[in-house]
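Novice: Just to be clear, the model below is a prediction. Sequence and coordinates:
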Amino acid sequence: MMADVFVSFGFGTIGIARRGPVTIIRLQRPERLNAYTPEMGEDLVAAFRAMTDDESVAAVVVTGEGKAFCAGADHGCFTEPPGPSGLRIGEEAFVKGFAAELRDHPKLLIAAFNGAAVGIGVSMSLCFDLRLAATDSRLKLNFAEHGIMPGFGATYVLPHLVGLGQAKKLLLCEPLIGAGEALAIGLVDEVCAPADLIERACALGAAAARLRPGAARKIKRALNRSVEEGFAAALQAEAASDLRKEARA
């Protein structure tokens, strides 16, 4: 397969490529292990919003350039003047209030951990639908070490993924976890050889593209609602869905 051609986007902190119905977003600050900045947040918000109504896109895969996915927030954001966006970390839309929009995004969102994922590199992925990890990747939820409350609804989503005890262990005791253990507790959904990671993520995205138009979005919404509002809400969403009516037609 030909190499993906990434086009720099916005402030240049991410690159975007297409494989048929799958968009690949690559965090591209490899000299800083793709550490997060407000500019990266602004770029991610703009990219995700641009794909919301794009019917040619069925899935979005997010990965990192080089040997890391995202090494957490760039420490320079706390000690140096603001970058080109003019924003301090926490003032940008991605951190300030994008989590609900990200979780409800109509496309299938897949995180592909190609190496280290730290802090916000992990918490942002909790709003995605699937998380894949290369065998050599490591995840670290080190918020407590820095006296920071996790964001992106992590205190809600993480216990639902891994259980309350494991969530407390990760956030309060042993924040570093390898790919195999992350798979065992449900923090990631698959572990792949590094060379196969993007291929597998794109294959899952392409599978979503073969579904009946609108079906993936509606089922995803019902699944999310079932977790957020409980069993009764799931029954209500299933009964009310027009997918049942369409199937009978």
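Specialist: Looks like it arrived, so ask away. Values in this document were obtained by computation on a predicted structure and should not be read as measured data. Numbering: from 1, shown residues only.

Novice: From here on, just use CA atoms for contacts and neighbour counts.
Specialist: Will do.

Novice: isn't Glu92 right next to Glu42, touching?
Specialist: Yes - the pair Glu92 / Glu42 is scored as a contact, 6.4 Å apart, by CA atoms under 8 Å.

Novice: tell me, how many neighbours does Pro21 end up with?
Specialist: Per other CA atoms under 10 Å, the neighbour tally for Pro21 reads 19.

Novice: who's in contact with it?
Specialist: Taking CA atoms under 8 Å, 6 or more residues apart in numbering, we find Pro21 in contact with 56-59, 205-206, 209.

Novice: buried ones in stretch 153-170?
Specialist: 154-155, 157-158, 162, 166-168, 170 (16 or more other CA atoms under 10 Å).

Novice: do the same with stretch 28-37
Specialist: The neighbour-count check on stretch 28-37 (16+ other CA under 10 Å) flags 28-30, 33-37 as buried.

Novice: alright, now check it against this:
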Amino acid sequence: MSKSIQVEIQNKVAKIRLNRPEVFNSFNRGMALSLQKELKKCAENKEVRAILLTGNGKAFCAGQDLKEVTDPDLNPGFKAILEEHYNPIIQLIRSIEKPIVAAVNGVAAGAGANIALACDIVVASEHAAFIQAFSKIGLIPDSAGTFFLPRLIGFQKASALAMLGDKVSAEEAEELGMIYKYFSAESFEEESTKLVEKLANMPTRALALTKEALNQSLTNNLEEQLALESKNQIAAASTADYKEGVNAFVEKRKPNFKGE
């Protein structure tokens, strides 16, 4: 049987694929822990400068595998599911100092939707859909859904989607500002790859500092954010990539960034 997480590294990009297509890539304990392991490896691998997260088959991720939680022999309990499975995944996505793109190839429901929305950039196939499915079974949005969704689309829209569990198409998600953009089914894989490879060839130290500043902006006041921008800009200006970018601009040539 294929591993529940597949990883391919090419052109400075790690493509991580959720690989339980027979259950729409829903998470069980094994897949959740494997994804954490692979994300940590990508964080440490100097050859990887950007990460793409997608799913195999028709779905991106249907959230939690309900067969696991309804089987008394397999059910790890909600405390473990949240504190050992999903919360660490979200924390890794936000703390890894590399851009992470979610390429949502199909339905993203429950935790699957919120894991996607925690990524730095979200793109989707025209056939994708996002569903806060929790209320349909008497649960609340987890995996930082109550944190990121209102910040992405506003309190009213987030409240309605969280409570009603409406399906949001890829086109609607782009219009709402929930995702960056969507592509046709035919061009989805090519365009997703092109985007993440573009990030991998950019000055990724500056992107990491940008990511840190965006993370802190969620809780900082204006004075704190200005101070952080100052600190991070000084750090960015000391990188080799900054010097390369300036020299390339002056010399009217394409820069060769190395993430240093």
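Specialist: Perfect, thanks for sending it. The structure presented is a predicted model; accordingly, all values stated were derived computationally and were not measured.

Novice: If we only consider the buried residues of stretch 28-37 of the first structure, which is nearest to Ala234 of the first structure?
Specialist: Tyr36 (35.4 Å; CA to CA).

Novice: is it true that Asp189 of the first structure touches Leu130?
Specialist: Yes - between Asp189 of the first structure and Leu130 there is a contact under CA under 8 Å: 6.4 Å.

Novice: So which residues of the first structure form helices?
Specialist: Along the first structure, counting by DSSP state H, helices occupy 38-51, 76-79, 93-97, 99-103, 120-123, 154-162, 164-168, 179-185, 197-209, 215-229, 231-240, 242-248.

Novice: Burial-wise, tell me which of those helices comes out on top.
Specialist: helix 120-123 (a mean of 24; mean count of other CA atoms under 10 Å).

Novice: And that helix, what does it pack against?
Specialist: Judged by 3 or more CA pairs under 8 Å, 6 or more residues apart in numbering; DSSP states H and E, the packing partners of helix 120-123 of the first structure are strand 68-70.

Novice: Tell me the residues of the second structure aligned with the strand it packs on.
Specialist: Aligning strand 68-70 of the first structure against the second structure (TM-score structural alignment) gives residues 59-61.

Novice: Still touching in the second structure? Go through the contacts of Pro21 of the first structure.
Specialist: Retained in the second structure (both residues aligned by TM-score structural alignment, their matches' CA atoms under 8 Å) from the contacts of Pro21 of the first structure: 56-59, 206, 209.

Novice: so how far is Lys194 of the second structure from Asn25 of the second structure?
Specialist: 24 Å (CA to CA, to the nearest Å).

Novice: likewise Gly63 of the second structure?
Specialist: 27 Å.

Novice: cool, and Phe134 of the second structure?
Specialist: 33 Å.

Novice: again with His85 of the second structure
Specialist: Going from His85 of the second structure to Lys194 of the second structure by CA to CA gives 30 Å.

Novice: cool, Asp71 of the second structure as well?
Specialist: For Asp71 of the second structure relative to Lys194 of the second structure (CA to CA), the value is 42 Å.

Novice: With Pro141 of the second structure instead?
Specialist: 32 Å.

Novice: Find the residue at the geometric middle of the second structure.
Specialist: Central residue of the second structure (CA atoms, centre = their mean): Cys119, 2.3 Å from the mean position.

Novice: who's in contact with that residue?
Specialist: 93-94, 100-102 are the contacts of Cys119 of the second structure under CA under 8 Å, 6+ apart.

Novice: for Val157 of the first structure, same thing?
Specialist: Val157 of the first structure touches 126-127, counting by CA under 8 Å, 6+ apart.
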